[in-house]
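Enquirer: Okay, sequence plus prediction incoming.
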Amino acid sequence: MMLDLSPLRASRGFQLLYAARAASFLAFGVLGVAVSLQMYVLTSSSLQVALLNAAVAGPMALALIVGGWLADRYDRRAVMVWSRAAHLLTILILMANAALAEPLVWPIYAAAVVGGSTFGFGMPAIMAATPALVGREHLSGAAALTAVAAQVGAIAGPFLAGAITAGAGLVACYGFVAVISGITPIVLAFLPSLPPLAEPSAGIKVSALAADEAGFMGGLRYIARSPLVLSLLLIDLVALVLAVPYVLLPELATHGLGEGPDSIGLLYAAPSVGALFGALGSGRAGVSPFAGRWLVACVAVWACACIALGFSDGMVPALICLAALGGAASLAGILRAALIQRATPDAMLGRVSSLWVLEEAIGPALGGMQAGTTAHLASARIAMVAGGGLCLAITAAIAALTPALGRASLAPEAKALPGSVDMAAVDVR
């Protein structure tokens, strides 16, 4: 059950990619806190902080679509290197503004636009590069390792941001991020050339139309023709919209649990801790011949944890529920990443990845609106119970209507298993 380290042992290319991504996760963790803190200090407005997040999300959504197309047309190494190098402009803008005697607000918004755009241009290429570097037999292990790096960055980044800012100031904090971000494109430049394959790889059997789709909409058309990939994305979206109760935690802490404001930090940290342990314990689940069923089970646990959180009557039960939710969500994400990357031909992987990342960005925002509206009309507890219950029901319906999901396998010997299906042989016509 322990973390699968074989992708790091099997591929020097993945070692480089993983080092670059781990550095980026840490840099993003520090940068997000530092920028939000500076914006609030300058404006004393939480609305401005929210608008700053929107300034990142809008350009990022557009850049993801273009970035997916670029990743399927050009050398993915070049796309990664240039996008990560361009991201340094974001840090330079923030450093220059923070060094002014009276920092301004508009350069922070400008940096947010640049940061969102450069992230969107490069992320599909980064995700599409993984199968070529580790082979499709190590995809789940690679996803688990990436999840660990992401959670470590999410936990360590805010602490580093607070410590550096308090001790040396914002300019030093941005300088720390600039150093880490500057290392990333240098490391990525040592990767081998990663052009998208003109023909489906790893024995993938797809229709000529799906393999040769061109343009920005090719990814959408491919997903619509692939029941497995479509069901994986739908289940993810359902869970993100209905069973992510984080916006309700302040109300739960103060009114539902009768705790003080100091307890909110513990509630927010619990899912990340659970997610970290979920990734560390992913082990054999990622090579299971029943990976699709495990994924459905993880989302079911995720939904049940959300329901249980709505009924929790103490701090300890609430923390356990949130940790279970984070762990189940982490395992589901690892399995989903491996299944999507194994089921998608290399020629389409950039565009499919861009749409997947876009869903991951939009889903929590829609989920926050849904949960907040339901809590306003009823209560936070009802919002959690109703959202979790609806997520459970819709997930069961998707699993029942998509036989390919139940048969989905990540086992190397999947073709020899009775009743199973190799994701590399899915017919999407």
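Expert: Done, it's in.
Enquirer: going forward, measure contacts and count neighbours with C-alpha atoms only.
Expert: OK.
Enquirer: In the chain, which residue is most central in space?
Expert: Residue closest to the average C-alpha location in the chain (C-alpha atoms, centre = their mean): Glu360, at 5.9 Å.
Enquirer: Quick one: the strands in the protein, in order.
Expert: Ranges of strands in the chain, per DSSP state E, are 408-409, 421-422.
Enquirer: mind giving me TSV with those strands and columns for distance to Val49 and mean neighbour count?
Expert: Output for the strands of the chain, formatted as TSV (distance: least, C-alpha to C-alpha, whole Å; neighbours: other C-alpha atoms under 10 Å):
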stretch	distance to Val49	mean neighbour count
strand 408-409	42	28
strand 421-422	46	22
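Enquirer: For my notes, please list those strands in CSV and give distance to Arg77 for each entry.
Expert: Formatted as CSV, the strands of the chain follow (distance: least, C-alpha to C-alpha, whole Å):
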stretch, distance to Arg77
strand 408-409, 29
strand 421-422, 28
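Enquirer: also this one, for the comparison:
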Amino acid sequence: MLIWFYLNSFLTLLIGNMFAYAMIIYSRAVTGSDAVTGLVYAGNLVPPLVLGMYAGTVIDRFTRKRVVMIAQTTFIYTSAAMVFLTTQQFFVVGDVMLIAVMLVNGIGLSFIIPGRMALLGDLFDQEHIPRESMKVQIMIMVGFGLAPFVVGFLRKYFDWYIVFGTIGIMYAFAMLLLLPLKTRPKQLRGDKESAWHSLKAGLRYVRREPLILSLLAATFVGLFLVGPLQVLLPEFSKTRLGLGEAERGSLMTVLGVGLLAGGGLAQALSHKMPRGLMIIAGALAAGLSMLMIPWLAAPVPVAISLGLSGIFGGLMSTLIPAAIQQATVDAARGRVMSIYNIVFQTSVASAAVGLSALAKQTSPAYAFEVGGWLIIAGAGACLLLQPLRKLK
């Protein structure tokens, strides 16, 4: 039954974002450094960059459901590690330990994110995959927006070990939901081909598809805003707006509501307006709304700007992977979605590390401005990509 896939997707996306947000808040509280917090967050993103293509090869060569389930156990291990670190009294928790936990967590993400998207090929016909991909992207946005609120609520009443323990238990339950999921019989996807040749074949396929290349470029530009919003916004809302943990979680939830609205807007307009121009316009508008954040000094205007950032970010992050899925044959789906994940994680990691370092030297407000201008410049460059402009 497909309900098990949807339940697993929603819960794991929510819990995964809860873990990332909790690690950001905890590392900032322990280390007191924006730069270290950026490195901790980037630790979650580095493994997909290193393992991404290999992960895609594994996903295309073996049973996708099994690969996803094994990878999802990683969150249970990392949550257990954080329960130990937040309860032990033997040593001080340092930045190296937190980065190590996030690196292990990132190994699981290397397989989970593209594996979930590739699993759609084992559940749906090709013509239905873009629509189902949009549904998954909307779940991502709901999880992204709801996670800070849930973490803020838990942290308000409980210690950190309860927060991380709850995350681990929830993830174990969500992983088990995949057990009754029925998939189509495994098709031959080059099982006798070596992993190296399979990897090269995936790269050749992407190079031959100008539309996929253009969509990957738009991914890097449009989703650049995720890094600073996750890493810089919590500290900005604390120091500039004077908000507590629960209020900061609520502010991030506004972003999530905007993402959800953007995803719904993408579904409504995807067959009525040119998708390529919507993606470019969304990137431009996201950069402008991000640029506005440091100019605003009150919670309500910042929340409005975040909501707008979410709407345009949600529009892009829904349209782009759906278009990539539509342009991809099933035999290469795991590798192509792994490349998409690599580009996405590279964008987020470079934004998180680079702008966090800039914030340390200047201020979070100035880093937000620089990030906004970079997105605007990238959106202008995307206008030069003919396959993207012509995408209907």
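Expert: Happy to help now that I have it. Everything numeric here is computed off the predicted structure, so don't read it as measured data.
Enquirer: Please pull up the equivalent of the residue nearest to the centre of the first structure in the second structure.
Expert: Applying TM-score structural alignment, one finds that Glu360 of the first structure aligns to Phe344 in the second structure.
Enquirer: And its match, how far from Ser338 of the second structure?
Expert: Phe344 of the second structure sits 10 Å away from Ser338 of the second structure, going by C-alpha to C-alpha, to the nearest Å.
Enquirer: Tyr41 of the second structure too?
Expert: 20 Å.
Enquirer: can you check Gly52 of the second structure too?
Expert: Noted for Gly52 of the second structure: a distance of 5 Å to Ser338 of the second structure, by C-alpha to C-alpha.
Enquirer: if I look at those two, which residues touch both of them?
Expert: Shared contacts of Gly52 of the second structure and Ser338 (C-alpha atoms under 8 Å, 6 or more residues apart in numbering): Ser110.
Enquirer: Name the nearest residue to Leu306 of the second structure, sequence neighbours excluded.
Expert: The shortest distance from Leu306 of the second structure to any non-neighbouring residue, by C-alpha to C-alpha, 6 or more residues apart in numbering, is to Leu255 (5.2 Å).
Enquirer: Number of residues surrounding that neighbour?
Expert: Using other C-alpha atoms under 10 Å, Leu255 of the second structure has 28 neighbouring residues.
Enquirer: Phe90 of the second structure too?
Expert: Phe90 of the second structure sits with 7 neighbouring residues when counted by other C-alpha under 10 Å.
Enquirer: if we can go back for a sec, what's the closest of the strands of the first structure to Leu252 of the first structure?
Expert: Among these, strand 408-409 comes nearest to Leu252 of the first structure, with 37.9 Å by C-alpha to C-alpha.
Enquirer: re the thing from before, ok, so what distance separates the residue nearest to Leu306 of the second structure from Gly244 of the second structure?
Expert: 17 Å.
Enquirer: Alignment lookup: the residue nearest to Leu306 of the second structure to the first structure.
Expert: Going residue by residue (TM-score structural alignment), Leu255 of the second structure aligns to Pro271.
Enquirer: ok, that match - contacts?
Expert: Leu322, Ala323, Ala324, Leu325, Gly326, Gly327.
Enquirer: What's the fourth one aligned with over in the second structure?
Expert: The criterion is TM-score structural alignment: under it, Leu325 of the first structure has Ser309 as its aligned partner in the second structure.
Enquirer: Name the nearest residue to that match, ignoring sequence neighbours.
Expert: Ala286 (4.9 Å).
Enquirer: could you check the distance from the counterpart of that neighbour in the first structure over to Leu331 of the first structure?
Expert: Residue pairing (TM-score structural alignment): Ala286 of the second structure is matched to Trp302 of the first structure. Distance, Trp302 of the first structure to Leu331 of the first structure, using C-alpha to C-alpha: 10 Å.
Enquirer: Next: Gly175 of the first structure.
Expert: In terms of C-alpha to C-alpha, Gly175 of the first structure sits 35 Å off from Leu331 of the first structure.
Enquirer: that older thread, in this structure the match of Leu325 of the first structure contacts Leu284, no?
Expert: No. The pair formed by Ser309 of the second structure and Leu284 falls short of the contact definition of C-alpha atoms under 8 Å, at 10.3 Å.
Enquirer: could you pull out the helices for the stretch 51-200 of the second structure?
Expert: 64-87, 95-119, 129-157, 160-176, 195-207 (DSSP state H, counting those that start in this stretch).
Enquirer: Kindly reformat the ones you listed as JSON lines containing mean neighbour count and distance to Gly262 of the second structure.
Expert: What follows is these, written out as JSON lines (neighbours: other C-alpha atoms under 10 Å; distance: least, C-alpha to C-alpha, whole Å):
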{"stretch": "helix 64-87", "mean neighbour count": "19", "distance to Gly262 of the second structure": "27"}
{"stretch": "helix 95-119", "mean neighbour count": "23", "distance to Gly262 of the second structure": "20"}
{"stretch": "helix 129-157", "mean neighbour count": "22", "distance to Gly262 of the second structure": "9"}
{"stretch": "helix 160-176", "mean neighbour count": "20", "distance to Gly262 of the second structure": "26"}
{"stretch": "helix 195-207", "mean neighbour count": "16", "distance to Gly262 of the second structure": "27"}
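Enquirer: Export these as a markdown table, with columns for distance to Leu259 of the second structure.
Expert: Formatted as a markdown table, these follow (distance: least, C-alpha to C-alpha, whole Å):
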| stretch | distance to Leu259 of the second structure |
| --- | --- |
| helix 64-87 | 24 |
| helix 95-119 | 18 |
| helix 129-157 | 5 |
| helix 160-176 | 23 |
| helix 195-207 | 28 |
